[in-house]
Structure formats: structure tokens, C-alpha cells
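Asks: This is a predicted model, with the sequence first.
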Amino acid sequence: MNALLPSSSLRAPGRLSLSALALAALLAGCSVGPLYHQPVTALPNNWKEQKAAEGWLPAAPADALDRGEWWKLFGDPTLDELASRVQVSNQNIAAAVANYANAQALVRGQRAALFPQVSLNGSGKRSDTGSTSPSNAFAATLDATWAPDVWGRLRESVNSASANAQASEADLASARLSAIGTMATNYLSLREADVEIGLLDQTIEGYERAYTITSNRYKAAIAAQSDVLQAQSQLATARATRLTLVRNRATFEHAIAVLVGAVPADFSLPPAAWKQTVPGIPTGVPSTLLQRRPDIAAAERSVASANSQIGIARSAYFPSFNLNAAIGSSASRVGDLFSAPNSLWSLGLSAAQVVFDAGAISASVDAAKASYDASVARYRQTVLAAFQGVEDQLTAGATLAQQEGMYREASEAADKTEQILLNQYRSALVAYTDVVTAQVAALNARRTLVQVQLNRQIAAVSLIQALGGGWQAGWMEGGVQPEPAQPATSPTPTIRP
């Protein structure tokens, strides 16, 4: 329905146009999409392994992770500096930042569709037919079009894009948490490698002395040549093991360089003291994990987006409307374009309704519902995996704390055994094979103790990551799960005002 009338008749259809706009505004308050409810998951009241971990894990204030910069809990200035560099220069984080900016732009683009579009067109030409004198023709038109969001399709598109943007924000937090966590693990492993290299240096010095002793005893015809060969083998093995540790340290250093956005050739970390701090980490109650884990928040936002897609698909059942208006003028002179006698205007409303599509719309709705169900399943699986991760790290932390005391006792006993047997060998009371066995046991015990100390720190980093690293989903504040709800399954949607 379109009208093209002179401007002098503008008042006549005034009531008609106002009625059409009022009808469009009324219909724009309706929506055919299902109401969204956060999926319900089973939440335990407490962590299963929390009680077993009590007494073995350090105590911590309840807000220790809320301060955000969790890596500072380890008390290492170098680690703090590297974490700052990761947040600025890591390329995975940079990509996540760009993805978030893209998602925000898409939201603005979808929101713009809710408003009318206005365009201005102008033209001018000069013609000569040959039989008359040349003439000029000028025209200017202002057009406005608006597709009122009668069934909520555009609003659901905005909601879907907004949910995707929030999911992208959570993905950014996940990328940051993963990058810093990986860097912290590599850094702590590098410092542990420094300690193990130091242990090997001390051990090699001891083996060199033992080799000298056996050589002197062999030259004096006191010991057999096999003692010298065993001492030589022990020394060569220790030196080879040290090279392996040096290689591992270089690998950790290269990995850290990439994480901070540097070329490995231009990055180095000199040996330094290893701070063996194991920070206390408050776990909170399980329900808070839904707000603190970025991957859970991203999965929940994906559910919200999928829910909006159902409404978008359902809106195709109903007619679409389009309002358009235009005012223009034409004249032979530019100065006459804006005079009333030369002005024309139009106001129209068009509607379109699908009459037959062989079930295409219904299939689209079913596909949207299936995608929603899949996103709910992924969300619940993400929650279950998150609970498992926390329980695993609680168990690991408590177990490693107990093991550290036991391995320290074993290392001290092995050191004493090594020294006793070496003294006995000098007095020709035991065979050198006993000394070798004691030396191997002592070195293994020292290295195992250091590795357990590292594993405690890595378990702390993993627990922090499992708890979300102090991140908070702003759109999920409150943490109370709603009542269960599923999208409607009837093929004919219900309009909700």
C-alpha cells in the first residue's frame, strides 16, 4: 500500500499514518522467542576432597583470588614481571582481544537494525533534444525505511549477538588465564631445573672425588679396576644427566619467550634463587564456580545465544512489515527545489507472508531447538569437568604436601647412607658396588624431593586455574540457579507481550 500525494494533502492522511505507527509500536512489544533460563546443573554443597586437604594445604584469606593478580601469591618479582608482559604481548591474548572487539561491533550492528534508515539522494542533469532549447532538471529526495520489530526477531538477534559478545569476553579471560598459567608453570619448572642442575653439579664434584679415590686405590693395588670403571661410569652418567637438564631448561626458556611475545634468541632468564612458596588458595563453595570459571560462563552465554536463535527462527512463521516514507522535490533550478509547490511525499506500509515453504520454517525451528539442546549439554559437561578439575587439584595438593615430608626424610637418610658407605669403602670395609648403589639412591632421593616441591607449586597453579583465577562474570552476579526451564516445543509459537 503506497501513496504519492502533493504536499498540500499532507494533513489528510495524518490520522492514518499515526494509527499505522501506533499499531507498529504495539506489535513491536511482542516476542515469539522462548524465555531464557540458565540451565540447571547438580551442585554439591561442599568439595569432596576439601576435608582431606585440610591441614595439608596452606590457609588463605577468603578474598585472596579476588585480587586478580594471583601470580603475586608466589612472591617472585620475576614471575610478576613476566605475567605483566604476557598480558601485553602474548599473541593468543591479542587474538582474543580482537575477537572480543569484533563481537562488540556485531552487537552494535544488530542493534542498529532496530532503528529506521534514512538516506538522501540528489540528482541534476542538463538535456537538449535538438528541437528545443537546453533545459535543466534537478531533484532531491529524503527516504526513510523502517522494519518494525513486530515479532521480536531483531531483538532476539541483538540478544544473541550480546550473548556471543559476553562469551567472547569470557574467552578472553580464558586465554589470559591459560597464557599466564602456562607461563607460570614453565617459569617454576625452569627454576626447578636450575636447582636440579645445582644438585648435579654438587653430585658431579662428589663423583669426581670418588673417581680420584678409586684411581689412587687401584694404582696402589688396593682396589680392583672394576671400582675405577664403576666410578667412571657413574661420573659420565651424571654429566649426561646434567646435559639433559640444561636442554630442558632451555626448552622452558624458549616457551616463556613465546608466551611473552619475544623471539627466543632475544630472551633469556639467568639462573636465580627458586622461591618454593606454595600459596594458600581459598576454594569457596562449589556454586561460586559457575560465576568464576570463564569457560563455564562462555558455555552459558552460548546457551543464551542458542535460545535467542529459536525466537529468530520462529519469527519466520509470521508476516514481516516494512514502513517507508519519502519527501522530495524536482525543479529546473536548484533554488526552486525547496519551494512547496514542487514537493512530493509518500508514506507506505508493506507486508509479506510466507504461504507455502514445504516445511522449511519448521525445519529451521527444529534445528534451532536441537542446537539449543546441544549447547545445554555442552554447558553441563563443562560444569562437570570444572568440578572434577577442582577436586583433582585438591587431592593433588594434599597428597604432594604429605609426600614432601616423606621424601625429605628419605633424602636425608640416603645422604647419610652414602657418606657412611663411602667412609667404609675408604677403610676397605665394603665393596665399591655398595657405594655406587648408595650414591644413585641419594641422587634420586634429592631429585625426587625437588620435583615434589615443584609439583606442589604446579598443583597450586592448576587449582587457581580450576577456580577461575579470580575472574568474575559480571552478568552472573548472585550465583543463584533458576528453576528448570526448556524452550517450548509446540510448532506454533505463543506471542508474549
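Replies: Alright, I've got the coordinates.
Asks: switch to C-alpha atoms for all contacts and neighbour counts from now on
Replies: Noted.
Asks: With Ala316 as the reference, measure out to Gly359.
Replies: Distance of Gly359 to Ala316, computed by CA to CA, to the nearest Å: 11 Å.
Asks: Which residue of the chain lies farthest from its centroid?
Replies: Ser131 (74.8 Å; CA atoms, centre = their mean).
Asks: Helix, strand, or coil at it?
Replies: Under DSSP: H, G, I helix; E, B strand; the rest coil, Ser131 falls in the coil class.
Asks: same check, this time on the one 5 residues further on
Replies: With three-state DSSP as the basis, Asn136 sits in strand.
Asks: residue contacts, it?
Replies: Going by CA atoms under 8 Å, 6 or more residues apart in numbering, Asn136 touches 124-127, 332-333.
Asks: Pick the one among those residues closest to Ala224.
Replies: Nearest to Ala224 among the contacts of Asn136 is Gly124, at 112.4 Å by CA to CA.
Asks: Which element, helix or strand, includes that closest one?
Replies: strand 117-127 (DSSP states H and E).
Asks: coming back round to it: neighbour count: Gly359 and Ala316, which is higher?
Replies: Ala316 (19 against 8; other CA atoms under 10 Å).
Asks: mind listing what's buried in stretch 107-117?
Replies: By 16 or more other CA atoms under 10 Å, the buried positions in stretch 107-117 come out as 107, 110-111, 113-114.
Asks: second one coming, line it up with the first:
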Amino acid sequence: MLPLLIGVLLAGCAVGPNYSRPDAPKVDRYTTQALPASTVSADAIDGDAQRFLSGSDVPQRWWTAFGNAELDRRVHTALAHSPTIASAQAALRQAQENARAAGGALFPAVDASAGATRQKLSAAQSGTGRAIGPYTLYNASISVGYTLDLFGGVQRGIEAQEALSDVQQAQLDSTYLTLAGNVVTASLLEASLREQVRATEQIVKMQRDSLDIADKQLKIGATSLSDTLAVRAQLAATEATLPPLRAQLAATRNRLATYLGVTPAQLDAAPLTLDAMRLPRDIPVSLPSQLVDQRPDIRAASAQLHAASAQVGVATAAMLPQITLSGSAGSQALNAGDLFSAGTRAWSLGLNLTQPLFHGGELLHKKRAAQAALDKARADWQQTVLVAFQNVADALQALQYDAQTLAAQATAEEAASQRLSLTRQQYRLGATGYLDLLDAERSLQQARINLIQARAARLSDTAALYTALGGGWRGDDRTTTPAATASSAAPAVAN
């Protein structure tokens, strides 16, 4: 008990810097200009204005704001079955066990040993002028060793391991957040591509009808061959856009399968459409001062900075004196049955003081390396924070411009549709030619594709804002995620 008591009394004397997280940027907004109360609205599907609720927390299950049960199922499946989650969970368990192992250095090491030695002593060794043996020496003993943590090197080592455990915890949260964001983004892209394929197929059907008319008119001499060839060329050009869209759709579905932890052949996900998605109208925007506590990557950088700070203390303590207490008690006998009998007991007590004097500069340079690592970790933290604020600013501004783009694309699509209708009437009356009709059809096709992409961008950038704000993952608050479980269980033995 005495060594443990001494260690407790000296534990407060820990060399090296005490960790203090740097202050968050002193700003009251994310963007150059203050955010408007809401985005503009558009007379189109997904054209509702979105309100920015400053100071509100992002919900952990933020993807449910899109109001799609299939999307919810996909995210839940990914969080439950993705190997990336299992890998991050295992890394966290490893870091936690390393931190617990480091804590063992605070206690005395107690070992039991037993053995038998067959030996013979020469006359010189025996000191009696004659050889002794051979004989067998049996022994059994318990030894205790304890190194006083005079300068807190052990405490700093434990602190560093616990900080590394915090790093893995934050990285697990980041994995949850990233995976959920990837599933939502891939699902929205799938829906967008599906809509683009459908819109293109409608244009193809329209152009095929035009080609049929052109062929009939060519036969009766009502149109020229060049006009008919122009219609055929436009149809072929439109049909050529379909395979790349379908290939991109297939690749998106394959990527989604990986996120969900299955092969593409095993993917069982109902098709999604943009019409089945609901644009979130009320968007929570956390205060800038809260972002450093909410973003998992910033929390990971903070924990890494903490570990680097503690390592400076470990390197400093290695240059200072170390006192080790040791003791053993046991029995030695020539016969195994005589162990622990009278006259066989043996014991020892030891006190050892070690002061490093010359190690070729090794200890000094290790300390300087630890200080450089601390400087690097601090710079990495600052860069992580800057990138986080940039991500939020980008997403907020994207939402504002997405709303404006959607309004413009909706107007363009309506105008292109009206133009095509008018051009068709004029063509039937002979007031315009095939080239004008083809141009109107081409304009409508591009306008519809642009409108679909604008709708998808608004939904995707909303998801990007949720993830940029941390997605509601805050340390141990993970009530909706699968529990971290070991792949196999085995009886544990304390050592």
C-alpha cells in the first residue's frame, strides 16, 4: 500500500503542458454577409422557400426530414451492416483497451514464479574448495515491482492513450455521419438520373413521332430530304445521351450497394424518384461557437492535439530521475516437498534510482520531436476548423443560389414547353420549317434536364448542410446507431 500511496501523492506533479483546446473563431456568422431569413421560392416542384433557423440543433436522424421511408431504410441498413462501421468500431475498442492497459502502470506489478534448477557448482564457485552437486534447487516466490511516478510520466502516458481513444470515438462518429451522407447523396443522385432518363425517353418518343411525320411528308414531296435527315440526326443524337445516363445510374446503384454492405447483385432497394422526396423547409443552423463541439472531425483533431500535448509530458519525464521499488518473498529447497518449510524462506527488498546522464541526445531529440508533433497537431486543428467553417458557408450559399437556379430553370422549362407547342402549331400551318421544330424540341429537352438537376441539387445541398454542421453526432449520444459489438467473445483473464 505504501508505494501506491506515494504514487497517488505524487500524481499531481506531472511535467509537460496541460491540455487546453484552442478557442473557436470569434465570429457570429459563417458567410461574409448575414444570412437572409429564408431562400427565395419558385413556382415549381421543390420550389418552397427554406427558412434558416439560426441557433437550432441539427437532429441526429436528419435524413428523415426528406420524408421518404425507403431513404430511411437505406440509411438504417448502411449503419447496421457497412464494414466501414465495423472497422471503426473495432478501432475504437482497440484504443479503449490500450487506454485501460496504460492505466495498469499506476499499480504495482505482482508476479508469481515457480521452478526447478538442476546445477553443479565448481570448487571455485562453491567457495569451499570442493565441487558441490549436482543437485536440484526448487523455488517458489512472489515478486512486487513499482515505479514511482515522480514527474507524471505514467499519468501523461495514460492521458495520451485516453486522448487517442477519444480520437477513435470521434472518427467512429465521423464514419456514421459520412456514411449517412453518402447514402442520402447517392439516393438523390439515383433519383435525379432516373428522372433524366425518363425525360430523355419522352423526348425520344416525341422525336420519333416527328420522324414518322417527316418520312410520310417526304414520300408525298411535302418536305425535303435534308429536313428529314435533320430530324433523323437529332433523334440519333438524343438517343445517344441515354446510354451514358443509364450507365451512370447503374454505377450509382452499385455504389449504393457498397454503402449498404452488400454486393450489387444483392442490392434490394426500391427505385427512388425526386417526386417521392420532400424538401425540408426549416433548416437548423447551429451557432458558429457550437460547430467545434458538433463536427466529429474537429473533435478528432482536438483529441489528437490532446494526445500530442500529453506526449510532450511523457518525453520530458523520460529525462528525469526514476525511482523503482521492488521486493520478493518465497522459498528455496532441495526437495519440492520441503518448499515453505522452516529454513527455506527467502526475501529481498530493493530501491533503485535511475537518472539518465548520456544517451547520445536521444532523449532530448525525442522531447523536441514531441513538441514539434504538438505544433503540428495545433496547426492541423486550426486547418480542420477553417475547412469546417468553409463547408458550412459553401452549403449555406449553395442553398440560396440553388433556390434562385430552380426558379430560373422552372421559368426556362415552362417557356421551352410553350415555345415547342407554338412551333408545332406553326409547322402544321406551314409557317415554319423542320429546323425550327427540332430546335424547339432540343431546347425543351435541355430545359427539362436542367430543371431535374436543379431540383436534385437543392435536395443534395440540403443534405450537405446537415453533414457540414455535424449531422447531430455528438460523442456518446448515438442512440440510433447499432451497438459496437465484438465479432467473437472469449473468456477474459485479468493481467
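Replies: Received the coordinates, thanks. Remember, predicted model here, so these are calculated numbers, not experimental data.
Asks: picking up where we left off before, what's the strand holding Gly124 of structure 1 packed up against?
Replies: strand 135-146 (3 or more CA pairs under 8 Å, 6 or more residues apart in numbering; DSSP states H and E).
Asks: rerun that using 10 Å as the cut-off
Replies: strand 135-146, strand 320-331 (3 or more CA pairs under 10 Å, 6 or more residues apart in numbering; DSSP states H and E).
Asks: so which of the ones you listed comes closest to Leu79 of structure 1?
Replies: Proximity to Leu79 of structure 1 (CA to CA) singles out strand 135-146 among these, at 55.8 Å.
Asks: Average offset of that closest one relative to structure 2?
Replies: With mean CA distance after the TM-score superposition for structure 1, strand 135-146 of structure 1 departs from structure 2 by a mean of 2.4 Å once superposed.
Asks: Buried ones in that strand, by neighbour count?
Replies: Judged by neighbour count using 16+ other CA under 10 Å, the buried positions of strand 135-146 of structure 1 are 138-141, 143-146.
Asks: and what of stretch 262-282 of structure 2?
Replies: Counting neighbours by 16+ other CA under 10 Å, one finds that the buried residues in stretch 262-282 of structure 2 are 262, 264, 272-274, 277, 279-281.
Asks: if we can go back for a sec, could you provide the helices and strands packed on strand 117-127 of structure 1 in a markdown table, with additional columns for distance to Gln388 of structure 1?
Replies: Formatted as a markdown table, those follow (distance: least, CA to CA, whole Å):
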| stretch | distance to Gln388 of structure 1 |
| --- | --- |
| strand 135-146 | 51 |
| strand 320-331 | 48 |
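Asks: closest to Ser375 of structure 1 out of these?
Replies: strand 320-331 (29.1 Å).
Asks: which part of structure 2 lines up with that closest one?
Replies: With TM-score structural alignment applied, strand 320-331 of structure 1 matches the range 322-333 in structure 2.
Asks: three-state assignment of Lys48 of structure 1?
Replies: Going by three-state DSSP: Lys48 of structure 1 is coil.
Asks: for structure 1, which residue is closest to the average position?
Replies: Ser174 (2.3 Å).
Asks: and the host helix or strand of that residue, which stretch of structure 2?
Replies: Assigned by DSSP H and E, Ser174 of structure 1 belongs to helix 153-219. Using TM-score structural alignment, helix 153-219 of structure 1 corresponds to residues 153-219 of structure 2.
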